[in-house]
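1. for reference, the sequence and a predicted model appear below.
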Amino acid sequence: MRFTMVRLFWTILLTLEHRGESITRHTNVKCEALDKSFAEFPVCNLKVLGRGVIAENMHIKLLKLPVQKISVNIAVYKKLSGYHPFLFNVTADLCHYLKHPNPMNLLHYIYTAVKPFSNFNHSCPYNVSTNLIYHDIVVKDFVLSDQMFAKIPYPKGNYMLSIKFATDDVWRIRLNTYFDVDLEKQN
């Protein structure tokens, strides 16, 4: 455990480039239902809100309820000559995290960044209301900000954040978000 933390610390220090004024933005998003009988995506796109401000919108319609046991896999890839694993590939129990949030967990950084833009505020089992819209997970106008990368700094480049969700140990959904870090400011 100690070796992993030391290796992570040195990896971050060695890969950092000039941070200056960082600019981050979405470049693409892909949503895939690995089990089409479990979920579908009525909306999965990027929307330009203003000059250089790109928002991610997503609507996940859950077709099988209740959802009892949710595992989430978070992996970061950096584009070199194709996308290659970079720094993180973590699998966590989402239900356990929602009951016992841990700010030292990678899942915490992603959850707290997306939470203000989403309706995902339920605990497990995920079966909240008789109104079907409450079962859907909606992310609206999620914009990346430089503050999101303050605790986990990335060197300049193109990245893909891959998030997979599993229920009952079967992978059901994959979300790939592509983003750029440290773009040159356009005047």
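-> All right, it came through fine.
2. only C-alpha atoms for contact and neighbour calcs from this point on.
-> Noted.
3. identify the residues contacting stretch 46-66?
-> Here stretch 46-66 makes contact (Cα atoms under 8 Å, 6 or more residues apart in numbering) with 25-29, 37-45, 125-127, 135-144.
4. keep only those of the residues you listed that are in strands.
-> Applying DSSP state E to the contacts of stretch 46-66, the entries found in strands are 25-29, 39-45, 137-143.
5. and the residues you listed, which are buried?
-> Buried subset of those (neighbour count, 16 or more other Cα atoms under 10 Å): 25-29, 39-41, 44, 137-143.
6. max pairwise distance over those residues: which two?
-> 25 and 39 (27.2 Å; Cα to Cα).
7. looking at the protein, which helix is longest?
-> helix 2-15 (DSSP state H).
8. which strands or helices does that helix pack on?
-> Applying 3 or more Cα pairs under 8 Å, 6 or more residues apart in numbering; DSSP states H and E, we find helix 2-15 packed against no helix or strand.
9. use this one as the comparison:
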Amino acid sequence: MPNIKLVAAHCKFTNLHCETFDKQALEFKKCYIKAVSRDYNYITIFINLKEVVRKVKVRVSLLKRANGWKPFLYDINVDGCQFIRNPARNPVANLFYQFLKEFSNINHACPYDHDVLIDKLTILNGTVKLPFPLGEYALDTQWVINNRMLLRVNGSCIYWKE
């Protein structure tokens, strides 16, 4: 039986990959994991937008490593512009947004005519209180911007308790 408990746990980032499909529309200036200590690291992503963003559709998939990556609980599509206006309307997307919002300038509805920054995103001990089994998880996001598939960001972390 899996070890499922509501615990205050760490989530240490292990991988991050940022990909753009049209460098005329946007470009990643930064996309990295910075290790500060053995148990503490953070993510920084800086996206230079070269056109005004008026529509955003995001597909978010959560995966768990178990003899390869397997879908785990969530695979959702979100209208990003509508979501930012009222995050409470989509509790699953809001769960992910709560981790992101204090580290990001993604804080208003469309249009976006400025660069997007996620700066030093970390998930510290006690931040994560989810009834998930301990283990390795990945988040895969695909972004359709102004009706074009423009970027994909995915990463993984180890969810563990001391």
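-> It's in. What you see is a predicted model, and the numbers here were worked out from it, not measured in a lab.
10. TM-score them against each other, please.
-> Overlay of the two chains. TM-score (TM-score structural alignment, normalised by the length of the second structure): 0.88; 162 aligned residues with a Cα RMSD of 2.1 Å.
11. what's the counterpart of residue 33 of the first structure in the second structure?
-> Using TM-score structural alignment, the equivalent of residue 33 of the first structure in the second structure is residue 20.
12. gap between its match and residue 145 of the second structure?
-> For residue 20 of the second structure, the distance to residue 145 of the second structure equals 11 Å [Cα to Cα, to the nearest Å].
13. helices of the second structure, residue ranges please.
-> Using DSSP H, helices in the second structure cover 80-85, 91-100.
14. so of those helices, which one's packed in deepest?
-> The highest average neighbour count among these, using mean count of other Cα atoms under 10 Å, belongs to helix 80-85 at a mean of 18.
15. right, and the match of residue 33 of the first structure touches residue 27 too?
-> Yes. Counting by Cα atoms under 8 Å, residue 20 of the second structure does reach residue 27; the two are 6.7 Å apart.
16. quickly list what's touching both of those two.
-> With Cα under 8 Å, 6+ apart as the test, residue 20 of the second structure and residue 27 reach no residue in common.
17. who are the contact partners of residue 3 of the second structure?
-> Shown in contact with residue 3 of the second structure (Cα under 8 Å, 6+ apart): 133-134.
18. how far away is it from residue 18 of the second structure?
-> From residue 3 of the second structure across to residue 18 of the second structure, the span is 32 Å (Cα to Cα).
19. one more: residue 56 of the second structure?
-> Distance from residue 56 of the second structure to residue 18 of the second structure, by Cα to Cα: 17 Å.
20. the more surrounded of the two?
-> Using other Cα atoms under 10 Å, the more surrounded residue of residue 56 of the second structure and residue 18 is residue 56, with 21 against 17.
21. and that one, what does it touch?
-> Taking Cα under 8 Å, 6+ apart, one finds 79-81, 143-147 in contact with residue 56 of the second structure.
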